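S.K.: Below is the sequence, then the predicted model.
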Amino acid sequence: MPTFPNAAVPNRILVPLIVACALFMENLDSTVLATSLPAIAAELKINPIDLKLALTSYLLSLAVFIPISGWLADRLGARLVFRAAIATFALGSALAGFSSTMPELIGARVLQGVGGAMMVPVGRLVILRTVPKSELVGSLAWLTIPALIGPVLGPPVGGFITTYFSWRWIFWINLPIAALGIVLATLFIPDVRGEERTPFDSLGFVLSGFGLAAIVSGATAIGLEALPHLAGFAILGAGVVAFGAYVLHAQRAEHPILDLRLFAIPTFRAAILGGSLFRVGIGAAPFLLPLMLQVGFGMTAFQSGMLTFASALGALFMKMAAKPILQRFGFRTTMMVNAVVAAALMTAPALFTATTPVAIILVALLVGGFFRSLQFTAVNALGYADIDTARMSRATSLASVAQQISLSLGVSIAALVLEGLLAHRGGVELRASDFPVAFLMIGLISASSVFLFARLAPDAGEEVSGHVSPQPDPVTAARERA
């Protein structure tokens, strides 16, 4: 088995592509599941809105276990952790396919989340530690191009499988992909480790894990018929208290499991906080759109999937253009303008009706995916622009946790809006008229990220983007100083 020194890269294209196998599997799974939610709800005899638990339980598991991914990779080596993570994800996928009740499905999704928590962050960490910052945007684009094939294929594949076979196969198709990923990781992934071995922050893990789990669970539980509203708010409140205790702990701990001191770095702070607001809308869209097309407009899962794949296809096209755009305009300008444009396009489905021409829906989703992908690439690259190698694993863990929390909150907010509308009109079944308010809400939340990006310096992340800010005229600069 070949091994590589920490600074060496066996192939700066091959390694991101191998890591992308894992990201492909994860994205394929999530987009396939979103398309199949109404069919799963019908077979399990539950409300489709309640299936947000199948989405958020996975995201919850990610948020809880991601913080230890960097520590494990530093201690055990990235290759071993990466392979074990793929195997765990595959086992969870197999069990999800055999689920016959809602608790079984949730349990299998939690196991998938444990694997996913180690899989993608550790793979990204390998790239961040082996690629020069000047090549980071290009490497991250190579990483996400194959991974975006998952969302492209997910909706039509999920719709086809659900319509003509069984939704259970949407999980089982992960197994051959996982086998390929393990083989490629064994052959080519460098066994990078941390230069410094830090002690495990067990108290921080308990406080942050419980806090994040309770926050996501409480936000998800609010509105569920199985629990009183008061119980959901109580769980949410307990999570806020526990995470507040973690914040106090992290200020005193020498090696906190989630290093909140990283927020002192302006580029990291803007990328994580602004990116989290933007991702709320992204997390909600895969939940809302298939429900609207199938439950609201009466489409089959296959018809819905063939339409919703357009947004992922648009994202795939943008990956080719991200680097030259960032080189031309820089991070600050690109992210401010694009946040508003992408958020506006995110609200476009609010205008869809059952009679809207398919061509118009396709174009709107295609263009929306194009601009959302640009924002993702910019946020991901900017976040690590000023992070040194020693703190890279901690930055990766914190960024990944923030990402999963924001995605899960997006699902919970969208579901809460739908449940509130149902309660307001005293209905029991969703209508097409229930969805526009939800799309407008998530669009506004995503657009608010512009205020955080506006606080960036004009030259923020220039080493990564390759953008060179124009130098002020010497005479004008002298006058301003005077």
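M.R.: Structure's in. What do you need?

S.K.: For the rest of this, base every contact and every neighbour count on C-alpha atoms.
M.R.: Will do.

S.K.: Show the contacting residues for the closest residue to G138 other than its chain neighbours.
M.R.: Leaving aside its chain neighbours, G138 sits nearest to K323 (6.7 Å; criterion: Cα to Cα, 6 or more residues apart in numbering). Residues in contact with K323 (Cα atoms under 8 Å, 6 or more residues apart in numbering) are V137, G138, S465.

S.K.: quick check, distance from the helix or strand the second one falls within to the centre of its chain.
M.R.: Think G138. For G138, the enclosing helix or strand under DSSP states H and E is helix 136-164. The chain centre lies 13 Å from the centre of helix 136-164; the measure is Cα atoms, centre = their mean, to the nearest Å.

S.K.: got another, please set it beside the one above:
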Amino acid sequence: MSELAFGAMPQMARPNFRTTALIIASAMFMEQLDATVLATALPTMAKSFQVSPAHMSIALTSYLLSLAVLIPASGKIADRYGARTVFASSVVIFMLGSILCALAPSLSMLVAARVLQGAGGAMMVPVGRLILLRTVDKRDLVSAMSWLLVPALIGPILGPPVGGFIVSYFDWRWIFYINIPIGFIGLIFIQLFIPNTKEGRRERFDMAGFVLSGLSLACLLFGFEMTSRGTLEEAPMAVALLLIGVVSGAGYIVYARRPHRFEPILDLTLMRIRSFRISVVAGSLSRITQGAQPFLLPLMLQIGFGLSPVASGLMTFATACGSMLMKAAARPILKRWGFRATLIWNSVFSSLLYATCALFRPDWPHWGIFVVLMVCGFSMSLQFTAYNTIAYDDIPPNRTSSANSFYTTFQQLMLSFGICTGALVLTGSRLAFGHAGTTLADFSVAFLVVTAVSLLAAPVSARLPQGAGDAMSGHRARREATGEA
């Protein structure tokens, strides 16, 4: 069982779950905002380093490399050294990486700094969620996940307009400097309100599993990213990376299924737990759409509609507005309908809503697009709040850390795969129809393909038992009180 170690602050009171969730969400917001702001500024940065914009993609993939390698180890590191210690250290590492990125005189130095920054980001998100799972009562977990999810979703939406504003009126290096005040404020609140949870037992670190899983995830991410560019010159390298990723992944599966005296870095036996397995599979299908949407929508509004980066960002901010509205509604909805019914029907509803984006055209009124996107944000945010909560319904307390690392690894992989899928379909549609440039029809095809994938999550969610998550949502208590049981 886990124990609470408050360090030098024994008088610390148990924090309100909203306080804990918002402190953790602030770190997630910083990380997500940084990633999307950087993507907007890459052409400007390319001029500064005197390289082609295509070469700047390594600034994104080097960060993903750190995420892929280190996320599986996050839970083990937190168990050994304490969740608050690791969480605060990850924020410091992310801030240090941000400073070095801002000071980088060349692309090679920027890449090295991004690797360090990614090491901090790889610890922040999974360890932050682990703190929430360990410190929040089960009955408050739905509300806590709602508060946690909103700032994390706002980051990718605010990224394009903030990035456009910075590169238009300031030096691109301020993209990284804005992380410093956010990080300092976060560190203060972490020390004041976050308990240092850790496991009482210590076991051997799975180094072989760490190498195999890291190699597999890194190669798969790089392979997907190169495939999405649609260039024949990079096709052999992309295929080789994907093959290495698949082979090393298969090697890890064989290795992890053997008996060990220690827990593997990614515990595959967690997939035997029904609610966890369904959340991983159905959530992965939905996250392909969620990963593709912030990539496709700003491009469509700028290329197809002719909007400026700032105007496009203000339009997509509607999704964040819907997400913020959801935080107050998630618990009542789940209490009324339960996890199973909500996940089934909202999966269909949110997928069809995102498919509506395929119909957007320049003559649509902007307020109409804004309303559709706001409802999209509400619906998808509700979906991920439910997935992120029901996944831990049947997880024993002593396996929470392993489950969190496993879940976060797949979450990051599928979000990245969603971006690659959207880019690949967009390029494929342009080539198939012989378009000289990317057209609105190509964006429509891409939106329809990625939303068709998320529709498959509904039948998977239907495999949840009727009473799944009732202790967290209060659904059973409501049925019994109204005589429906």
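M.R.: On my side now, so go ahead. The model shown is predicted, which means the values in this text are computed figures rather than measured ones.

S.K.: so what corresponds to the residue nearest to G138 of the first structure in the second structure?
M.R.: The alignment partner of K323 of the first structure in the second structure, by TM-score structural alignment, is R331.

S.K.: and the aligned residue in the second structure for V183 of the first structure, what does it touch?
M.R.: Matched by TM-score structural alignment, V183 of the first structure corresponds to I188 in the second structure. By Cα under 8 Å, 6+ apart, the contact set of I188 of the second structure is empty.

S.K.: where along the stretch 151-300 of the second structure do the helices fall?
M.R.: Using DSSP state H, counting those that start in this stretch, the helices of the stretch 151-300 of the second structure run over residues 174-177, 179-193, 207-228, 235-257, 274-299.

S.K.: Looking at the ones you listed, which is nearest to P151 of the second structure?
M.R.: helix 179-193 (12.9 Å; Cα to Cα).

S.K.: Only the buried residues of the closest one, if you could.
M.R.: N179, I180, I182, G183, G186, L187, I190, Q191, F193 (16 or more other Cα atoms under 10 Å).

S.K.: average distance between it and the first structure?
M.R.: Its aligned residues in the first structure lie a mean 1.5 Å from helix 179-193 of the second structure after superposition (mean Cα distance after the TM-score superposition for the first structure).

S.K.: Which residue lies nearest the spatial centre of the second structure?
M.R.: Q412 (5.3 Å; Cα atoms, centre = their mean).

S.K.: From D79 of the second structure, how far out is that residue?
M.R.: Going from Q412 of the second structure to D79 of the second structure by Cα to Cα, to the nearest Å gives 21 Å.

S.K.: Tell me the counterpart of A264 of the first structure in the second structure.
M.R.: Match for A264 of the first structure (TM-score structural alignment): R272.

S.K.: Also V337 of the first structure?
M.R.: With TM-score structural alignment as the criterion, V337 of the first structure matches W345.

S.K.: wait, what's in contact with its match?
M.R.: A458.

S.K.: What strand or helix carries it?
M.R.: Going by DSSP H and E, W345 of the second structure is part of helix 309-355.

S.K.: For the stretch 351-482 of the first structure, which segments count as strands?
M.R.: Under the criterion DSSP state E, counting those that start in this stretch, the stretch 351-482 of the first structure carries no strands.

S.K.: what are the ranges of the strands in the stretch 1-150 of the second structure?
M.R.: Counting by DSSP E, counting those that start in this stretch, the strands of the stretch 1-150 of the second structure are 2-5.

S.K.: which residues in it form helices?
M.R.: Under DSSP H, counting those that start in this stretch, the stretch 1-150 of the second structure gives helices at 17-49, 57-70, 74-81, 83-103, 107-135, 141-169.

S.K.: For V125 of the second structure, see how far away the residue nearest to the centre of the second structure is.
M.R.: 10 Å.

S.K.: ditto for A282 of the second structure
M.R.: Where V125 of the second structure is concerned, A282 of the second structure sits at a distance of 21 Å (Cα to Cα).

S.K.: next one: E203 of the second structure
M.R.: E203 of the second structure is 23 Å from V125 of the second structure, by Cα to Cα.

S.K.: now swap in A481 of the second structure and tell me
M.R.: Distance, A481 of the second structure to V125 of the second structure, using Cα to Cα: 38 Å.

S.K.: before we move on, what about E31 of the second structure?
M.R.: From E31 of the second structure to V125 of the second structure the distance is 9 Å (Cα to Cα).

S.K.: Check N346 of the second structure too.
M.R.: Distance, N346 of the second structure to V125 of the second structure, by Cα to Cα: 26 Å.

S.K.: between those two, which one's more packed in?
M.R.: V125 (23 against 18; other Cα atoms under 10 Å).

S.K.: if I line the two up, what does the more buried one land on in the first structure?
M.R.: Checking TM-score structural alignment: V125 of the second structure goes with V120.

S.K.: Let me see the contact set for that match.
M.R.: Going by Cα under 8 Å, 6+ apart, the list of residues near V120 of the first structure reads V19, A22, L23.

S.K.: and if you look at V445 of the second structure?
M.R.: A358, V425, L426, S429.

S.K.: picking that back up, okay if I get the helices of the stretch 151-300 of the second structure as a markdown table plus distance to D394 of the second structure?
M.R.: Shown next, in a markdown table, are these (distance: least, Cα to Cα, whole Å):
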| stretch | distance to D394 of the second structure |
| --- | --- |
| helix 174-177 | 40 |
| helix 179-193 | 27 |
| helix 207-228 | 25 |
| helix 235-257 | 22 |
| helix 274-299 | 7 |
